[in-house]
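**Q** Fold the following, please.
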Amino acid sequence: MLTAGVARANITPPLTVPHAGWGAQTHVYPEGIHYDLWATVLCLAQDGELVCLADLDLCYVTMPQAELLRERIAAALGIAASRVRISTSHTHAGPFIHSNWYKDDDATVTYINEMVEAIVGCAAEAARELVPVRVAAGFGECGIGKRRIQKLDDGRLITGYDPNGATDPIVGTVKLETTDGELLASLLYFSCHPTTLGPDNKLVSPDYPGVARRVVEQLTGGRCLFLQGSTGDIGPGPEGFRSDYAAVERMGTILGSEAAKTLLQLEAVPSAWQFERVVESGASLGLWTNAADVSDSSPAPLLVASRMIELPIKQLVPTEEAEQLYLACQSRMQELIEQGGSADDIREATYKVKRSHKIWQQSLRYYGQASASIEAHFIAFSDIVLAGVPVEPFSSTGKGIREASPFACTLFGGYTNGWLGYLPPAEQYAEGGYEIETSPFAEGAAELLAGQVTAILRELYEQSSSTRT
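**A** Now for the predicted structure:
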């Protein structure tokens, strides 16, 4: 029988760790905590084979950070690193741990080390608490996500709000309940950038995913993990990019309530109601009994796959040129901060640092290469598959994969086992915009990835079906 264990750790950073990383922000450090940040780890096991999924309240982890976490967790659990998945919620109001924009980073290094230890300990705890579980999955819908690629009257594309743009309202839910019917853990999947809180926000926050998790747990029990979907072109709409905590509460509550409703309606064991007897009262009352068979007659095969997919790389700026630009921008930003420059000057300098840093990092990693290998990671159980990649897919890619998948419940998303940038669909390249400018991938890469992910899903489904048979 499938077994599961879940554990949680608090990974809220101290206020001495640089905050957020918005290009338009003028502050370096946060001034308080909106909600604590969580690391929630789910372990699944069957026939002695274990897999570990960690959900982290972070914007993203770099490829080296993801590799370190996977290796440390794998060593602690005695499994291969390929059986560990690191997922981030993509909150833009958490600690800035991705690069050294600011000179004073000792606190960041200390925080990262302590965070890694906490997550590894959390994984070990989850693995120790394995119990038999039954599984069910289903979908709801939520409208808080809006298309965020906005065209101005002059033709310029910005990251804003398109009220007529296509979105992906699907809310994916998975429940894992113990054999006595108690909810042990749940998965909540949704596609929307957690950018309700923007550059002016000075509080550490998990944004709407943190509120949604808390709502689910209050209404259903157990521990809730959030899985970010394909959000490259989806955001919180006209209420985004501000310091509106009421909007965070409202959006998270709407999403969490929809997920909780869906979870409460799911049946891990299908009902089999039978009429029992009549009790005479003021009316003749009919009593029914649920005669469902709770025995595990159909074991759910647990499958894990890690596959490399080759994606084309576009022409990039030479590495030395990109580095010089970045260092010049960084020096200017630091000079303004130290000398008390105006908010407008600091904001302009900071966004230039952010963009030049992305260009440099892409060149450092890929310059001179025609293509790059990225990892697609899959965890399949009970006609459910969790598929993740270390990029930011667009909603059309996510919907296409879900619709083509043979699994009854396919939860495909980005921000998995690291982060390498946006993966826009081909039609977006003609339009341009921020996502195209900052992506390392060439036109057609998204379609190539979708085709290969779909092929792997079909292969896994056939393997799952033959194992079940």
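**Q** only C-alpha atoms for contact and neighbour calcs from this point on.
**A** Fine.
**Q** contacting residues around the closest residue to residue 240 other than its chain neighbours?
**A** Spatial nearest neighbour of residue 240, excluding adjacent residues (Cα to Cα, 6 or more residues apart in numbering): residue 196 at 4.1 Å. Contacts of residue 196 were listed using Cα atoms under 8 Å, 6 or more residues apart in numbering, and they are 207-208, 235-236, 239-244, 247-248.
**Q** Now do the contacts for residue 373.
**A** 308-311.
**Q** swap the cut-off to 10 Å and go again
**A** With contacts defined as Cα atoms under 10 Å, 6 or more residues apart in numbering, residue 373 is in contact with 307-312.
**Q** From the chain's centroid, how far away is the host helix or strand of it?
**A** In the assignment (DSSP states H and E), residue 373 maps to strand 371-381. Using Cα atoms, centre = their mean, to the nearest Å, the mean C-alpha position of strand 371-381 is found 15 Å from that of the whole chain.
**Q** got the buried residues for it?
**A** Using 16 or more other Cα atoms under 10 Å as the test for burial, strand 371-381 gives 371, 374-381.
**Q** That one: what's the following helix or strand?
**A** strand 384-388.
**Q** ok so, going back, just the buried ones from the contacts of residue 373?
**A** Buried, going by 16+ other Cα under 10 Å: 309, 311-312, out of the contacts of residue 373.
**Q** so which of those residues comes closest to residue 405?
**A** Among those, residue 309 lies closest to residue 405 (Cα to Cα), at 17.6 Å.
**Q** now the angle from the helix or strand hosting that closest one to strand 371-381?
**A** Here residue 309 sits within strand 303-312, counting by DSSP H and E. Calculated by axes from the mean of the first three to the mean of the last three Cα atoms, to 10 degrees, strand 303-312 forms an angle of 160 degrees with strand 371-381.
**Q** which helices and strands sit right next to whatever helix or strand comes next after strand 303-312?
**A** For strand 303-312, the following helix or strand on the C-terminal side (DSSP H and E) is helix 319-338. Here helix 319-338 touches helix 343-366, going by 3 or more Cα pairs under 10 Å, 6 or more residues apart in numbering; DSSP states H and E.
**Q** Neighbours of residue 271, how many?
**A** 13 (other Cα atoms under 10 Å).
**Q** Wait, it touches residue 288, no?
**A** No: judged on Cα atoms under 10 Å, residue 271 makes no contact with residue 288 at a distance of 11.5 Å.
**Q** And this one, please, so the two structures can be compared:
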Amino acid sequence: MLSNYACHPTTLAWDNKLVSPDYIGSMRKTMRHALGKIPIVFIQGASGDVGPREGYVGDVKVAERNGRQLGLSNLSIIAGMPEAPARYSYDGAVISGATIGVWSYKDFTASESEDLSGFSRERREVLLGYRDDLGSVDSVTGRIAELESLRESGDTQGWSEIECRDNRALLEREHRKLTRISTLESIESFVYTIRSWSIGEIVLLGLNGELYNCYQTKVREAVGDRAVMVGTLADGSDCWYLLDQTSYGNGLYQEDASVIKQGGLETLIDATVKMLNLG
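**A** Model prediction:
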């Protein structure tokens, strides 16, 4: 069983000292309690700007509670499904004390069953421009050296725990940035690959990086005849974050971490919709 949900698994943060699957573990446990020990695969949706409403805590019970909410929501969807595959469609009106619309489940025809079991896959490459202000390997290396020097002086000056923590976090960010840009200086554009697998009316998209949630809402609106599952962090996160245009210039961490210039997400949305609608 596949569970596709768009939310960072960041219920637990720095106050937690345990290895944890966060809310995903409790979601799986909740579903297996009702359905038995079946395989349940979690696919993280477009959640570059989405986290738990109650998150960044150290209490494992909060992660368990978040997971139960998702697991119960999944079970409610399963409970509304027919026992056997069938299409729920309108039969017509019945004149009674009021005019009543009657619906019923109907078996799929042989042709419909063939269409619903058909499998296809596709990939599309899209060129996305890099930000102009990424800096260089030399500039980032210099910033790392500066932060390391500050750390050494902080050790002698007796920095507080918060000052030490902030310095470690900033160093980690710069090392991540160095990883991102070290292979980009000789490349003009980021080649972004969209991968899709379709089974009947269901589409699964495999996408690199962490996309803002508007990606999946806009793609689903434009491809209304199919159920679209969005899987992010596919093949890693080479582009890091993909923000919508209005989120640039606001001092957000996601912009600082991204290598893609403003408008890249919108280009990707347009390319995805075109691929799914036109092939």
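**Q** picking up where we left off before, kindly state which residue of the second structure is aligned to the residue nearest to residue 240 of the first structure.
**A** Counting by TM-score structural alignment, residue 196 of the first structure lines up with residue 11 in the second structure.
**Q** now do residue 429 of the first structure
**A** Alignment note (TM-score structural alignment): residue 429 of the first structure maps to residue 248 of the second structure.
**Q** Contact partners for that match?
**A** When the contact criterion is Cα under 10 Å, 6+ apart, the partners of residue 248 of the second structure are 254-256, 261-263.
**Q** May I see those organised as a markdown table, with neighbour count, secondary structure and distance to residue 269 of the second structure added?
**A** Below are these laid out as a markdown table (neighbours: other Cα atoms under 10 Å; DSSP: H, G, I helix; E, B strand; the rest coil; distance: Cα to Cα, whole Å):
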| residue | neighbour count | secondary structure | distance to residue 269 of the second structure |
| --- | --- | --- | --- |
| 254 | 20 | helix | 18 |
| 255 | 21 | helix | 18 |
| 256 | 16 | helix | 21 |
| 261 | 19 | coil | 15 |
| 262 | 22 | coil | 13 |
| 263 | 16 | coil | 10 |
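**Q** mind listing what's buried in stretch 297-316 of the first structure?
**A** 300-306, 309, 311-314, 316.
**Q** so which pair among those is furthest apart in space?
**A** Greatest spatial distance among those (Cα to Cα): 300 and 316, at 45.8 Å.
**Q** Now that residue 437 of the first structure has come up, it's in contact with residue 356, right?
**A** No: counting by Cα under 10 Å, residue 437 of the first structure stays clear of residue 356, with 11.1 Å between them.
**Q** Go through the contacts of residue 196 of the first structure and flag which are in strands.
**A** Counted as lying in strands by DSSP state E, out of the contacts of residue 196 of the first structure, are residue 235.
**Q** For the buried ones among the contacts of residue 196 of the first structure, write the corresponding ChimeraX selection.
**A** Provided next is the ChimeraX selection string for whichever of these are buried by 16+ other Cα under 10 Å:
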select :207,208,235,236,239,240,241,243,247,248
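**Q** can I assume residue 126 of the first structure sits in a helix?
**A** Yes: the assignment for residue 126 of the first structure is a helix, going by DSSP: H, G, I helix; E, B strand; the rest coil.
**Q** Return the residues in contact with it.
**A** Contacts of residue 126 of the first structure by Cα under 10 Å, 6+ apart are 4-8, 40-44, 52, 77, 120.
**Q** and what of residue 25 of the second structure?
**A** Contacts of residue 25 of the second structure (Cα under 10 Å, 6+ apart): 42, 63-64, 67-68, 71.
**Q** Helices - which of the residues you listed land there?
**A** Among the contacts of residue 25 of the second structure, DSSP state H puts 63-64, 67-68, 71 in helices.
**Q** most surrounded residue in the residues you listed?
**A** The residue in these with the most neighbours, by other Cα under 10 Å, is residue 63 (27 neighbours).
**Q** That residue and residue 25 of the second structure, how far apart?
**A** 9 Å (Cα to Cα, to the nearest Å).
**Q** hey, what's in contact with both of those two?
**A** Counting by Cα under 10 Å, 6+ apart, nothing touches both residue 63 of the second structure and residue 25.
**Q** Settle this for me: residue 228 of the second structure is touching residue 200, isn't it.
**A** No: applying Cα under 10 Å as the test, residue 228 of the second structure and residue 200 come out as separate, 11.3 Å apart.
**Q** Make sure residue 94 of the second structure is indeed in a helix.
**A** No: under three-state DSSP, residue 94 of the second structure sits outside any helix and is assigned strand.
**Q** Tabulate the ones in helices among the contacts of residue 25 of the second structure in JSON lines, adding columns for distance to residue 29 of the second structure.
**A** Putting these into JSON lines (distance: Cα to Cα, whole Å) gives the following:
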{"residue": "63", "distance to residue 29 of the second structure": "12"}
{"residue": "64", "distance to residue 29 of the second structure": "9"}
{"residue": "67", "distance to residue 29 of the second structure": "9"}
{"residue": "68", "distance to residue 29 of the second structure": "8"}
{"residue": "71", "distance to residue 29 of the second structure": "8"}
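**Q** ok, of those, which one's closest to residue 154 of the second structure?
**A** Among these, and counting by Cα to Cα, the member closest to residue 154 of the second structure is residue 63, at 35.0 Å.
**Q** Quick check: the aligned residue for the closest one in the first structure?
**A** By TM-score structural alignment, residue 63 of the second structure lines up with residue 248.
**Q** try residue 40 of the second structure
**A** Checking TM-score structural alignment: residue 40 of the second structure goes with residue 224.
**Q** so which strand or helix has that match?
**A** Here residue 224 of the first structure sits within strand 223-228, counting by DSSP H and E.
**Q** That strand against the second structure, how far on average?
**A** Here strand 223-228 of the first structure, set against the second structure after superposition, deviates by a mean of 0.9 Å using mean Cα distance after the TM-score superposition for the first structure.
**Q** and that strand with strand 384-388, angle?
**A** Using the same axes, to 10 degrees: strand 223-228 of the first structure against strand 384-388 is 50 degrees.
**Q** My read is that residue 74 of the second structure contacts residue 27, right?
**A** Yes: counting by Cα under 10 Å, residue 27 is a contact partner of residue 74 of the second structure at 8.8 Å.
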